[in-house]
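Undergrad: Only the shape, not the letters, is given here:
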């Protein structure tokens, strides 16, 4: 989504509605920024970022309290004359009467939070950064294996859910089955399940199962960063699969390169165990050790050594 409605923001951050505008369900917040209108309350309205949420904190409140009533009223009225999305007052402070008066006159929502100004700004920016982040939905299964997010993709019926179920039995955790919602937050991508189907899994021949009820809360997780993509495909006898691992493959997800492996599936092959090994191996690569390159270097050194011994003979 490229915006969040004001009513959704109120619900998400548990804000007290002191006055609700008639269009609170339609007001769109599309920037993860907030403005503290200290300069505006001092009378300077050039470059007023009126398109942002306006936050009245301790400093602004005490400054207004120090002004003569007529000046405070004049500057408050001018601030509300701009098309601002809403005003939030922090620390549970009591708004001045003219604030509510002009909020009603201009039909601007007036909200209150018990949080300190700094805490509320952090909560607001973190929430909006995530809510407004680029997003895609993919068909697959997301599991946490050894603390790393592994996205399983592949054709329908290849065994993604069954493999994930075996991983859960081995002590790993389910994040999403069938539908994975992926967001890019700064330079990380993280996946989650749609709220409606969270913690549920479809197993052919059984139907829908609730993983949290079957295996406990330790078997599920609401979201996880995606560190590895594994594509499961039916074994193709005519295809030559990578047996060394020197060639690095990547999946491009929302502009982020994520290591990718293609693992062939056939009866008798323990796919869950292979994924565990792949995850551990990927962690080693992230830490700077690549087994394939290490073996390749050893082989090259051995070849050079034998060539040198031959020349000496």
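TA: Okay, I see it. All values reported here derive from a predicted model rather than from experimental measurement. Residues are numbered from 1 along each chain as shown.
Undergrad: When you work out contacts or count neighbours from here on, use the C-alpha atoms and nothing else.
TA: Noted.
Undergrad: Could I get the full set of helices for the stretch 51-200 of the chain?
TA: Per DSSP state H, counting those that start in this stretch, the stretch 51-200 of the chain carries helices over the ranges 58-66, 69-80, 97-106, 117-131, 160-169.
Undergrad: Next, the angle helix 69-80 makes with the third one.
TA: Right, helix 97-106. With axes from the mean of the first three to the mean of the last three C-alpha atoms, to 10 degrees defining the directions, helix 97-106 sits at 30 degrees from helix 69-80.
Undergrad: before we move on, back to that, return the most buried member of the helices of the stretch 51-200 of the chain.
TA: Greatest average neighbour count among the helices of the stretch 51-200 of the chain goes to helix 160-169 (a mean of 20), per mean count of other C-alpha atoms under 10 Å.
Undergrad: From the contact counts, what lies against that one?
TA: Judged by 3 or more C-alpha pairs under 8 Å, 6 or more residues apart in numbering; DSSP states H and E, helix 160-169 is in contact with strand 135-145, strand 148-154, strand 173-185, strand 200-203, helix 271-286.
Undergrad: Just put the ones you listed in TSV and tack on mean neighbour count and distance to residue 294.
TA: Shown next, in TSV, are these (neighbours: other C-alpha atoms under 10 Å; distance: least, C-alpha to C-alpha, whole Å):
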stretch	mean neighbour count	distance to residue 294
strand 135-145	21	25
strand 148-154	23	23
strand 173-185	23	31
strand 200-203	18	40
helix 271-286	16	11
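Undergrad: Just put the helices of the stretch 51-200 of the chain in a markdown table and tack on distance to residue 149.
TA: Putting the helices of the stretch 51-200 of the chain into a markdown table (distance: least, C-alpha to C-alpha, whole Å) gives the following:
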| stretch | distance to residue 149 |
| --- | --- |
| helix 58-66 | 42 |
| helix 69-80 | 47 |
| helix 97-106 | 46 |
| helix 117-131 | 18 |
| helix 160-169 | 12 |
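Undergrad: Next up, a structure to set beside the first:
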């Protein structure tokens, strides 16, 4: 994956962050190596130990007020120490007047300075999710993703097994398409996977024998969504190659994507099998388990209780000699 450049950030988030470039085209090709942004207040005050120079840095009202309070020579020394590091770029928030020394020294060091109209807290709130997403682990899988009763079902299986047809049938029943054939997956936090379609294939599906279809055009805009958390993987397999299929659900399977463990439901297919209804049941069963109701465990508990009752009855009758 190519590195994220300051130029990319400006192009993609310049409008949202209300950015104004103060140093011209200087340093726009500097890479942004880490997804963190912080305030350099201590460095401006002279404490440079443990300074995270690789981060983006934002000067808020406190930092600008501190610089204004310094004498010109002291202010220049403070900024020279700050800009002596290989900083990706420097932001100034709340449309504050920028010290001339900052712009001049930054230009000399080829470090871009950008000013935002946003307050510091709002600036952080908007830029942090963007940086997190841009640096998040990601992968692309051959699968189809649908939102079924609010549950993200990722359908996997060999090419031609019927993933797209299953999702199309789900859409016809009122569920929503997220991605077909190619799913781009991004990790959010420790255990959340977000799936989305490629920007070119969003809303489209390829149905063998029919070709490309525009799902939103056929079923309405409510039939598609841009992204969805992946919660269950539904593996479609050939009946002949499926082996021993799960019968009770007690021994739940799992799979890993980007190191995140997800429930895995393997469904062997044979002619006439209604995979669409099965997919709906998988989604509803997941919702039940999420709410604390596990049908397999409940049935197992009920069965064990009945067996215990029968055993007690047999023991009682075996001791009845009348």
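TA: Alright, I've got the coordinates. These numbers come from a predicted model, not from an experiment.
Undergrad: any chance of the helices and strands packed on helix 160-169 of structure 1 in a markdown table, plus distance to residue 303 of structure 1?
TA: As requested, these are exported to a markdown table (distance: least, C-alpha to C-alpha, whole Å):
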| stretch | distance to residue 303 of structure 1 |
| --- | --- |
| strand 135-145 | 38 |
| strand 148-154 | 37 |
| strand 173-185 | 45 |
| strand 200-203 | 51 |
| helix 271-286 | 25 |
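Undergrad: closest to residue 71 of structure 1 out of the ones you listed?
TA: strand 173-185 (43.2 Å; C-alpha to C-alpha).
Undergrad: Which residues does that closest one contact?
TA: Applying C-alpha atoms under 8 Å, 6 or more residues apart in numbering, the contact partners of strand 173-185 of structure 1 are 129-130, 133-145, 161, 164, 167-168, 189-194, 198-202, 211, 218-224, 254.
Undergrad: what about 6 Å?
TA: 133-144, 189-193, 201, 219-223 (C-alpha atoms under 6 Å, 6 or more residues apart in numbering).
Undergrad: Check stretch 152-170 of structure 2 too.
TA: 143-146, 229-236, 276.
Undergrad: picking up where we left off before, point out the one among the helices of the stretch 51-200 of structure 1 that comes closest to residue 12 of structure 1.
TA: It's helix 117-131; of the helices of the stretch 51-200 of structure 1, that one is closest to residue 12 of structure 1 (C-alpha to C-alpha) at 8.3 Å.
Undergrad: so that closest one matches what in structure 2?
TA: Aligned using TM-score structural alignment, helix 117-131 of structure 1 spans residues 120-134 in structure 2.
Undergrad: Check the offset of the matching stretch from the chain's centre.
TA: The chain centre lies 15 Å from the centre of stretch 120-134 of structure 2; the measure is C-alpha atoms, centre = their mean, to the nearest Å.
Undergrad: ditto for stretch 210-218 of structure 1
TA: Counting by C-alpha atoms, centre = their mean, stretch 210-218 of structure 1 comes out at 23 Å from the chain centroid.
Undergrad: next one: stretch 135-150 of structure 2
TA: Stretch 135-150 of structure 2 sits 9 Å away from the centroid of its parent chain (C-alpha atoms, centre = their mean).
Undergrad: Identify all contacting residues around that stretch.
TA: With C-alpha under 6 Å, 6+ apart as the test, stretch 135-150 of structure 2 has contacts from 152-156, 175-187.
Undergrad: Give the closest residue to the alignment partner in structure 2 of residue 284 of structure 1 in space, chain neighbours not counted.
TA: Using TM-score structural alignment, the partner of residue 284 of structure 1 in structure 2 is residue 288. With C-alpha to C-alpha, 6 or more residues apart in numbering as the criterion, residue 288 of structure 2 has its nearest non-adjacent residue at 6.7 Å, and that residue is residue 294.
Undergrad: Can you get me a residue count around the one you found?
TA: Neighbour count for residue 294 of structure 2, taken as other C-alpha atoms under 10 Å: 17.
Undergrad: what's the single longest strand in structure 2?
TA: Longest strand in structure 2, counting residues (DSSP state E): strand 260-269.
Undergrad: which parts of it are buried?
TA: Neighbour counts over strand 260-269 of structure 2 (16 or more other C-alpha atoms under 10 Å) mark 262, 264, 265, 266, 267, 268, 269 as buried.
Undergrad: what separates the aligned partner of the last one in structure 1 from residue 176 of structure 1, distance-wise?
TA: When the two structures are superposed using TM-score structural alignment, residue 269 of structure 2 falls opposite residue 265 in structure 1. Separation of residue 265 of structure 1 from residue 176 of structure 1 (C-alpha to C-alpha, to the nearest Å): 21 Å.
Undergrad: got it, and residue 14 of structure 1?
TA: For residue 14 of structure 1, the distance to residue 176 of structure 1 (C-alpha to C-alpha) stands at 27 Å.
Undergrad: Likewise for residue 71 of structure 1?
TA: Residue 71 of structure 1 sits at a distance of 56 Å from residue 176 of structure 1 (criterion: C-alpha to C-alpha).
Undergrad: so how far is the first residue of stretch 2-21 of structure 2 from its last?
TA: End-to-end distance of stretch 2-21 of structure 2 (C-alpha to C-alpha): 23 Å.
Undergrad: Contacts made by it with the rest, please.
TA: 28, 29, 30, 31, 32, 114, 115, 116, 117.
Undergrad: Could you rerun that using 10 Å?
TA: Residues from elsewhere that reach stretch 2-21 of structure 2, judged by C-alpha atoms under 10 Å, 6 or more residues apart in numbering: 25, 27-35, 56, 88-89, 91-95, 111-118, 122-127, 130-131, 134-135.
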